[in-house]
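Asker: from the sequence below, what's the structure:
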Amino acid sequence: MSHLFICTGEVSGDLQAGHLIRELLRQRPHLRITAVGGEEMAAAGANLLHRTTEISSIGILEALPFVGPALWTEWKIRRFLAQDPPDLAILVDYIGINSRIARLLQRRRIPAVYYIAPQEWVWSPNSRLTYRLAQQMRLMVAIFPEEARYYAAAGAQVCYVGHPLLDILASVPGRAQARAELGIPEEAMVVALLPASRRQELRSVLPILLQAARLLRARLPQVRFWAPLASPRFAAPIAQAARRYGLEDLTLLLPRPSPPKAHHLLLAAADLVLAKSGTVNLEAAILGIPQVVIYRLNPITFWLARHWLKVSVPFMSPPNLVLMRPIVPELLQEEAQPERVAQLALELLTRPERRTQLQADYAAMRAALGEPGVLARAAKAILEVLDSETRPKGDP
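Answerer: The predicted model follows:
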């Protein structure tokens, strides 16, 4: 029985890896899969070695509290690889730990594939990490066209499959059914707030979105606000903050294990999304929901990234990165002011021409993401690498 090891972290990585595991087991039911990640991977059929969904941050200072847990995770992986080495390792997103695991795999001569590679092509061209990964990986399974071109130019073996959200979101119901399932009247105006998948974002992003929501309600008293929770542990701090900003009627939506995911259902039901930068932006875009995107880092982290590390990012939200042009409004750092967020939200809710242009841009973006069948293509490419590595030497 072939043995796979899959390593990821954060809520989005766990979700993506969970879908990949289901497809791998559909194509090859007798695989044994050991995983570092979260509940989605375990539910999909993997044996969970260690949980990493809570070891999640963006930024230099923000990462300091997670140094200890990250080192503990790496130690557990080292011990596992020594005691029960897999036939193939699959690294999914999560560059913080996976870049170190890639070196460990190389030293132990364990072949590896990267699925959803680091976004070096966005923020750090010609970096040493790019060329190191190109040498370490048997295959880079790319989900963006620019990602495929970038890593291929660095010398990597690349297979472009398209974006897995095309498959994942295919089962999400339309607006009317989503509203019926959530008990939302058809005529209601609903704004979804998605402030946090990491604890740091409860401090940096949540207050801005709640203040913007309060300003928006002053202009549109009929609007209803909903917030899906990335984790049940976020319920208390979000509810407390909502009361502080006068949004006592904010409806919190708990995660649910069965598809469609709770936040996908809410996205389908919403008239507008106010969200932090991340995978949810692409989900909203694929589902055709207008959105305003914001993000804030610790000011010191932002200064170090811009002036010391010389990081220059053309866009931060995935929909804009797909076509490398501004499709959705995004506000970074000091631009992310509640007044500006509320103004952009009001325009998207009340100006039909803005929504019409946005839908045309969304259509172009979706066309650039590839065709459905992404997960099947990704699993097939990975299993071909597995077969090439486990085939007896000398066999054709």
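
Asker: C-alpha only now, for contacts and for neighbours.
Answerer: Fine.

Asker: next, Ala82: secondary structure please.
Answerer: Put simply, Ala82 is helix when judged by DSSP: H, G, I helix; E, B strand; the rest coil.

Asker: distance check, it against Arg108.
Answerer: From Ala82 over to Arg108 the distance is 9 Å, taken as C-alpha to C-alpha, to the nearest Å.

Asker: which of these two has more neighbours?
Answerer: The residue with more neighbours, out of Ala82 and Arg108 and counting by other C-alpha atoms under 10 Å, is Arg108; that gives 13 against 10.

Asker: for the helix or strand that Glu74 is a member of, list every residue counted as buried.
Answerer: Using DSSP states H and E, the secondary-structure element containing Glu74 is helix 67-83. Neighbour-count burial for helix 67-83, with 16 or more other C-alpha atoms under 10 Å as criterion, is recorded at 70, 73-74, 77-78, 81.

Asker: cool, stretch 9-21 as well?
Answerer: By 16+ other C-alpha under 10 Å, the buried positions in stretch 9-21 come out as 9-21.

Asker: any chance of those in a markdown table, with distance to Ile33 and secondary structure too?
Answerer: Listed next are those as a markdown table, based on distance: C-alpha to C-alpha, whole Å; DSSP: H, G, I helix; E, B strand; the rest coil:
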| residue | distance to Ile33 | secondary structure |
| --- | --- | --- |
| Gly9 | 16 | coil |
| Glu10 | 19 | helix |
| Val11 | 19 | helix |
| Ser12 | 19 | helix |
| Gly13 | 16 | helix |
| Asp14 | 14 | helix |
| Leu15 | 16 | helix |
| Gln16 | 15 | helix |
| Ala17 | 11 | helix |
| Gly18 | 11 | helix |
| His19 | 13 | helix |
| Leu20 | 11 | helix |
| Ile21 | 8 | helix |
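
Asker: now the second one, please; I'll put the structures next to each other:
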Amino acid sequence: MTDYLANASDDIMGQRIFFSVGEPSGDLHAANLIQCLKRIDPSTRVRGFGGSKMIQAGLDLDFDLTSMAVVGITEVLPKLREFFRIADIAEGCFKRGEVDGVVLVDFPGFNWHIAKRAKKYGLPVFYYLPPQLWAWGGWRVKKMKRYVDRVFCNLPFEKEWFEDRGVSTTYVGHPFFDSIANTPLDSKFIARWRDSGRLQVAVLPGSREHEVHRIWPMQLQIIRQLAHEFPEVEFLAATLKDSHALWCQSQLSASDQGLPIHIFSSKTSEILELCDCTLMKSGSVSLEVMARGKPAAVMYHVSDMTYAIGKMLVKCQYMSLPNLMAQAPLMPEFLSHGAIHSRSSRRSIEAITQEMVKLLGDPQYRQLQRQRLRELASLTAKSGATQTVAQNILTDLQPRLELRRRNRLEMTPVDANPVDANPFGGNAADSRRAKAA
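Answerer: Below you'll find the model as predicted:
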């Protein structure tokens, strides 16, 4: 951890906020929130669990939780012991009085434990990008009510749902629209690929490594069929990380070398801006697809166990966010489970291919889908969520900050020895022990 001792006399007077973020998309939104918090109050200090984007925004990292992003029962069980060890790191910070409040972003299976431990020490807890309890596992709202002080919800209907169940909730909109509005596109990249004069399909295999490993082989089968039927079409694949792009490239066989496939990392927005339609794994990027008005076929693949449990628990009709917001299948969805060569996967690949053939071969259908998405975007794609959340968090934590400032002013010169201070509370020895944990 960063050595703050030289600046402790100044930094200790700002808010000290702990973040717990376990998803790559959450890393992006939390990074934007951290930047906004620091713009409003530069003395704000943040630490906790997150990823590379949060570190760049100013997070003092305790553990890179995004490296452990998992989905489904079968993926979680092998890592349970490690998750509890990480939660113990957070509790140590809470116990030593090193933070003033806790911000949770998505990742509910783990973050419930962080919320419970934070409340054990009387810390305010905020949930940003809350779990979709209205879709499945509605009984978990009792945990939300018990352990979370305020929920910042992102979908229009969520506020009423949470408040009807006694949860303090503020509707702020979705931060993905802030990211779209605030991130400039690579104009040179767009100019380079726009000149191709061909129909272009964006291919999005997901943001987690295990998702890419499941989805890309299925997408590759679809691409092979489409390339045969539409030789004038080219496919631009967008991955989150360089390692994902390299893995996707490695899966191309010798017979694939003539396929018009181009794989890039960190160019998702540019590729979506260019494309005529999208073949994508379900995820929050569907909001950007909607905002840019790009017709899409959405695919989702899970293990057999996750599928069986989901059939019993999931109550909502759709899985992609634009469809949930519209309560209509603006983006046709295709769910499969089991091995890539399972009957379910084969059926899904066939159905997705048919939908993509329709999008590529019927300009009127493609335009209709584009128009429906743009109509929804005009109602929902509003920026400003991140600023609203930051202002609310700092306002809610202000009484605790004022109390800490008063207590510091009342301290004796011996108590206020700056050599032993650190910006998250406790003393230097405690800080070193926290780092070692």
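
Asker: need the TM-score between these chains.
Answerer: TM-score of the superposed chains, computed with TM-score structural alignment, normalised by the length of structure 1, equals 0.90; 383 aligned residues with a C-alpha RMSD of 2.3 Å.

Asker: go through the buried residues of helix 67-83 of structure 1 and say which is closest to Pro207 of structure 1.
Answerer: Within the buried residues of helix 67-83 of structure 1, the smallest distance to Pro207 of structure 1 is 28.3 Å, found for Ala70 (C-alpha to C-alpha).

Asker: that closest one contacts Ser57, correct?
Answerer: No - assessed by C-alpha atoms under 8 Å, Ala70 of structure 1 is found out of contact with Ser57, at 11.3 Å.

Asker: can you report how many residues lie near Glu339 of structure 1?
Answerer: Counted with other C-alpha under 10 Å, Glu339 of structure 1 comes out at 16.

Asker: hmm, I was thinking of Ala236 of structure 1
Answerer: When neighbours are counted by other C-alpha under 10 Å, Ala236 of structure 1 registers 11.

Asker: give me the aligned partner of it over in structure 2.
Answerer: Taking TM-score structural alignment, the alignment pairs Ala236 of structure 1 with Leu246 from structure 2.

Asker: helix or strand for its match, which one?
Answerer: Using DSSP H and E, Leu246 of structure 2 sits within helix 242-250.

Asker: what helices or strands is that helix leaning on?
Answerer: Counting contacts by 3 or more C-alpha pairs under 8 Å, 6 or more residues apart in numbering; DSSP states H and E, helix 242-250 of structure 2 is packed against helix 209-229, strand 261-265.

Asker: how about a markdown table for those, with distance to Leu104 of structure 2 added?
Answerer: Written out in a markdown table, the entries for these read as follows (distance: least, C-alpha to C-alpha, whole Å):
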| stretch | distance to Leu104 of structure 2 |
| --- | --- |
| helix 209-229 | 22 |
| strand 261-265 | 27 |
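
Asker: which of the ones you listed sits closest to Thr306 of structure 2?
Answerer: Ranking those by proximity to Thr306 of structure 2 (C-alpha to C-alpha) places helix 209-229 first, at 13.9 Å.

Asker: what lines up with Ser286 of structure 2 in structure 1?
Answerer: Pairing criterion TM-score structural alignment: the partner of Ser286 of structure 2 within structure 1 is identified as Asn281.

Asker: ok, now which ones touch its match?
Answerer: When contacts are counted by C-alpha atoms under 8 Å, 6 or more residues apart in numbering, Asn281 of structure 1 touches 275, 291, 293, 317-319.

Asker: quick one: map Leu33 of structure 2 onto structure 1.
Answerer: Alignment note: Leu33 of structure 2 maps to Leu20 in structure 1; criterion TM-score structural alignment.

Asker: does its match really touch Ala379, like I thought?
Answerer: Yes - in this structure Leu20 of structure 1 lies within contact range of Ala379 using C-alpha under 8 Å: 6.8 Å.

Asker: all strands for the stretch 51-200 of structure 2, in order.
Answerer: Along the stretch 51-200 of structure 2, the stretches classed as strands by DSSP state E, counting those that start in this stretch are 60-64, 101-105, 125-128, 150-153, 169-171, 199-204.

Asker: take the ones you listed and write them to JSON lines, including mean neighbour count and distance to Ala238 of structure 2.
Answerer: Listed next are those as JSON lines, based on neighbours: other C-alpha atoms under 10 Å; distance: least, C-alpha to C-alpha, whole Å:
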{"stretch": "strand 60-64", "mean neighbour count": "20", "distance to Ala238 of structure 2": "23"}
{"stretch": "strand 101-105", "mean neighbour count": "25", "distance to Ala238 of structure 2": "24"}
{"stretch": "strand 125-128", "mean neighbour count": "25", "distance to Ala238 of structure 2": "26"}
{"stretch": "strand 150-153", "mean neighbour count": "24", "distance to Ala238 of structure 2": "28"}
{"stretch": "strand 169-171", "mean neighbour count": "19", "distance to Ala238 of structure 2": "31"}
{"stretch": "strand 199-204", "mean neighbour count": "25", "distance to Ala238 of structure 2": "5"}
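
Asker: could those strands be laid out in a markdown table, adding distance to Arg47 of structure 2?
Answerer: Putting the strands of the stretch 51-200 of structure 2 into a markdown table (distance: least, C-alpha to C-alpha, whole Å) gives the following:
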| stretch | distance to Arg47 of structure 2 |
| --- | --- |
| strand 60-64 | 4 |
| strand 101-105 | 10 |
| strand 125-128 | 15 |
| strand 150-153 | 20 |
| strand 169-171 | 24 |
| strand 199-204 | 31 |
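
Asker: any idea which helix or strand carries the match of Ser286 of structure 2?
Answerer: Mapping Asn281 of structure 1 onto the secondary structure by DSSP H and E places it in helix 279-287.

Asker: what's the offset of that helix from the middle of its chain?
Answerer: In terms of C-alpha atoms, centre = their mean, to the nearest Å, the centre of helix 279-287 of structure 1 is found 10 Å from the chain centre.

Asker: buried residues in it?
Answerer: 280-287.

Asker: how close does it sit to structure 2?
Answerer: For helix 279-287 of structure 1, the mean distance to aligned residues of structure 2 following superposition is 1.1 Å (mean C-alpha distance after the TM-score superposition for structure 1).

Asker: which residues in structure 2 does the helix or strand that that helix is followed by align to?
Answerer: The element immediately downstream of helix 279-287 of structure 1 (helix or strand, assigned by DSSP H and E) is strand 291-295. Correspondence between strand 291-295 of structure 1 and structure 2 is established over residues 296-300, with TM-score structural alignment as the criterion.
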